[in-house]
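[1] This is a predicted model, with the sequence first.
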Amino acid sequence: MKKLLLKITFVLFSCFLTSVIHAEENENIIKLSVTEPKIDRYVEVLNIPGIFVAKNEVSIGSPLQQQMVTAVFVEEGQWVEKNQLLATLESPLQTASVMQLKAETEKATAYIQQQKVLAEQSQKELTRLSALANKGVISTNDFEKAKSETLAKKAELEASRAELRQLNAQLAREQSQEDKSKIIAPVSGVISERHAMNGTLSDNTLLFKIIENNEIEFEANAHLSELSQINHSSDVKVKDYTNKELSGVIRFISSKIDTYSQLGKIRVSLTDKHNHRIGEMGVMVYTQQPQQRMTLPYSAIRTEANGIRNIFIVNHDRRIEIQPVDIGSVHNGRVEILSPLSTDIKVVAYAQAFLSQGDLVVPMKDIQ
């Protein structure tokens, strides 16, 4: 009887110990919410600030020195045609030089006409004397003297003609310089700046600026990381300060960037009609092609003190495995996972600081 009681007591005690051990084990098991990597369709949008600029702005000045502005015929904001007269300059010395050369040219021309008449008369007289010399009416010496006089008059006439050609060349040069005093529009467009004022001297200063054909486009400075994502001839939107959208096409992407800022220029041709002015600010909106990316809730990432980012995977034995990952951009609470990762794994949804490699857990499906 005693033996039976001892056996019963031993069995009961064993059951008690087993239940205590199981209870202690259950107390060490952590219940955690888990999630799975998800493939999201993602469209990245780049917003790059910039300003409205002239596609081609032409600066106009005068190469002449000490030229005074005598008249200005256009105003800022006015449309002008190619070869239209914008302003006139005048130099008293230049004008006096042209007038003097004109007078000398006219005088030389009149003198040549006089010499020409004398040379023709001398030639006629020589012809008459030649016939008389052949008949012996006049001496050979008289004929040779007349012949020498005729040749001298011809030589004098040619010298005067050469001098006239030289005067004409000088006059042409001076008149060419005088023509430069007329400021002509090299292109059609709108006057964006007018610096010419009556009575001021040109002296190689800027007189006008013209926006060629009044073409305005948008210029933005993008970082190198953004430039690598942008394609030439892509369609974009440009938002002005009122948040109104304009359609455009990327016309130019700079082939070089600033050494210090790492910024490069982008030019956008605007296809919509608008009345924006140079210097107005705006934002270029560049929408990339949709891409599929693997993501996890950002809460599933734990960043260690050394900067390494880890996720906690629950394996088939319900044990924690720590795996380092590289991450990308964050959107709507989810982070892009750049490291290779299977989509059928269970990842702890909230990376707790107390989790360690090999911890035993009870995974619970998270709704994320």
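    In hand now; what should we look at?
[2] CA only for contacts and neighbour counts going forward, please
    Will do.
[3] Give me the contacts around the helix or strand that contains residue 310.
    Per DSSP states H and E, residue 310 falls inside strand 309-314. Contact partners of strand 309-314, identified using Cα atoms under 8 Å, 6 or more residues apart in numbering, comprise 300-304, 320-326, 345-348, 351, 361, 363.
[4] which element follows that strand toward the C-terminus?
    Next along the chain after strand 309-314, taking DSSP H and E as the criterion, comes strand 320-324.
[5] That next one vs strand 309-314, what angle?
    Relative orientation of strand 320-324 and strand 309-314, computed by axes from the mean of the first three to the mean of the last three Cα atoms, to 10 degrees: 150 degrees.
[6] packing partners for strand 320-324?
    Contacts defined by 3 or more Cα pairs under 8 Å, 6 or more residues apart in numbering; DSSP states H and E place strand 320-324 against strand 309-314.
[7] Distance from the chain centre to the strand it packs on, please.
    In this view, strand 309-314 has its centroid 46 Å away from the chain centroid, taken as Cα atoms, centre = their mean, to the nearest Å.
[8] Structure two is appended below for comparative analysis:
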Amino acid sequence: MYFKQIFRLLLCALFLTACQDQQNNNEQTTHSLMKVNVVPVQTIDWARTVSLSGNVVAKEDVAISTALQGLQVLEVKVDVGDWVEKGQVLAVLEQSNVQSQVMQNEANLNRAKANLTAQQATLNEAEATLKRYQQLAKSEAISRMEVDQQKAKTQTAKASVQAVQAEIAQIQAQLTDNKHQRKKAQVVATVSGVVTKRTVEAGALTGSSALFNIAQNGELEIQAEVGADELKLLSVGLNSTIIADNAPLASGQIRLISPEMDSTSRLSKIRIRLNEPLKTAIGRYVQANIQLPVRQVKTSLPFTAISFDNNGKAFAKLVDLQGKVQNRPLEIGAIYQGMIEVLSGVEIGELAVQQAGAFVDEGDIVEPVNTANKGNK
């Protein structure tokens, strides 16, 4: 009986020793595994921004020119930056030739009117004489020949009056044209707004090019250039923040997307309407940051977790539940703020080695450390 108890105690001691050795071996195995930071495949919302280079321009740029070419500019009344009202005189052209024609035609008109008065008096006299002759002819006091002669004189007087009236109409038409040409010698604003450009100086001769440019109603907006890749992402109404000299300048929305693309630069143009009036120089360089609609990306990884093989194919080092590393081929999409869209190859919740350049190879057993859980603690 005594020996049986001793034997049982020895068996218990051996069992406890074996268990302790197994626990020590497990702890030693665990401590010997390499700890590797991993990140989960996750769904994220992308609020992307497209940044474009642009300039401040007039919303409606109105060119002011003159139909009179080769005339000397006598006076320029406005300068760049001035506010002008519709109909305001901007410049005065030399008009001595036109003025002399106006004066000459006015004199001709006065002479013709005086001649008309005289011819009308002759006609009135001839008609009165004809009536008297016709009465006398009834009593045979005068001959029929004398009556016919007076009729002829009356018709001649009527023709003279009509000729003078036609002359007066012609002179009046010439005078109207002269005055119109004289009015053209004053270059006037066709709209109200701010003068943005002036290409004329006193003493210069007028040509076919515009003398002034006016921003109608003083409204300014942004014109930006956009490439084909960004163009397909944009739509009218998207919000934009305007940056100048590294500071916010204004905000607005896309008003117009040009359907035309430059054949050389392969760039198109967009116009951004501003939410508030902008007081700055035309042509000022700005940056337009356009907020694209939020897009949900179902599966994504940090770009640092992506590797590329010799053929340029993307893959990631995934770690399974047993800590085993596996190289997984991926199909990737867009990149945004350090994250990359994974179109195929992974599932939500799978773990990938955070740094693709980590010293782990396919088949290695590692201890994964989820950095996402670290950040939540």
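    The structure has been received and is ready for your questions. Quick caveat, the model's predicted, so the values are computed rather than measured.
[9] circling back: superposed on structure 2, what's the mean shift for the strand holding residue 310 of structure 1?
    Here strand 309-314 of structure 1, set against structure 2 after superposition, deviates by a mean of 2.9 Å using mean Cα distance after the TM-score superposition for structure 1.
[10] Now restrict the contacts of strand 309-314 of structure 1 to buried residues only.
    300-302, 320-322, 325, 346-348, 351, 361, 363 (16 or more other Cα atoms under 10 Å).
[11] Do you have the helices of structure 2 handy? List them.
    2-32, 96-138, 144-184, 228-231, 371-376 (DSSP state H).
[12] other SSEs contacting the last one?
    Applying 3+ Cα pairs under 8 Å, 6+ apart, one finds that helix 371-376 of structure 2 contacts strand 34-40.
[13] for the longest one, same thing?
    Identification of packing neighbours for helix 96-138 of structure 2 by 3+ Cα pairs under 8 Å, 6+ apart yields helix 144-184.
[14] Specify, as a residue range, where the helix it packs on falls in structure 1.
    Helix 144-184 of structure 2 corresponds to residues 140-180 in structure 1, going by TM-score structural alignment.
[15] who touches stretch 147-161 of structure 1?
    Under Cα under 8 Å, 6+ apart, the answer for stretch 147-161 of structure 1 is 108, 111-112, 115-116, 118-119, 122-123, 126.
[16] ok, now how distant is the counterpart of residue 275 of structure 1 in structure 2 from residue 81 of structure 2?
    In structure 2, the residue matched to residue 275 of structure 1 (TM-score structural alignment) is residue 279. Applying Cα to Cα, to the nearest Å, the value for residue 279 of structure 2 to residue 81 of structure 2 is 10 Å.
[17] Residue 375 of structure 2 now?
    56 Å.
[18] Show the contacting residues for residue 280 of structure 1.
    51-52, 240-241.
[19] so which of the residues you listed hold up in structure 2?
    For the contacts of residue 280 of structure 1, the aligned pairs still in contact in structure 2 (both residues aligned by TM-score structural alignment, their matches' Cα atoms under 8 Å) are 51-52.
[20] Of the contacts of residue 280 of structure 1 - the most surrounded one?
    Tallying neighbours with other Cα atoms under 10 Å puts residue 52 at the head of those, with 22 neighbours.
[21] To which residue of structure 2 is it aligned?
    Match for residue 52 of structure 1 (TM-score structural alignment): residue 56.
[22] quick one, what contacts its match?
    By Cα under 8 Å, 6+ apart, the contact list for residue 56 of structure 2 reads 220-223, 280-286.
[23] Not counting residues beside it along the chain, what's closest to residue 365 of structure 2?
    The spatially closest residue to residue 365 of structure 2, leaving aside those adjacent along the chain, is residue 324, at 4.5 Å (Cα to Cα, 6 or more residues apart in numbering).
[24] about what we covered before: still touching in structure 1? Go through the contacts of residue 56 of structure 2.
    Kept across both, from the contacts of residue 56 of structure 2, using both residues aligned by TM-score structural alignment, their matches' Cα under 8 Å: 220-223, 280-286.
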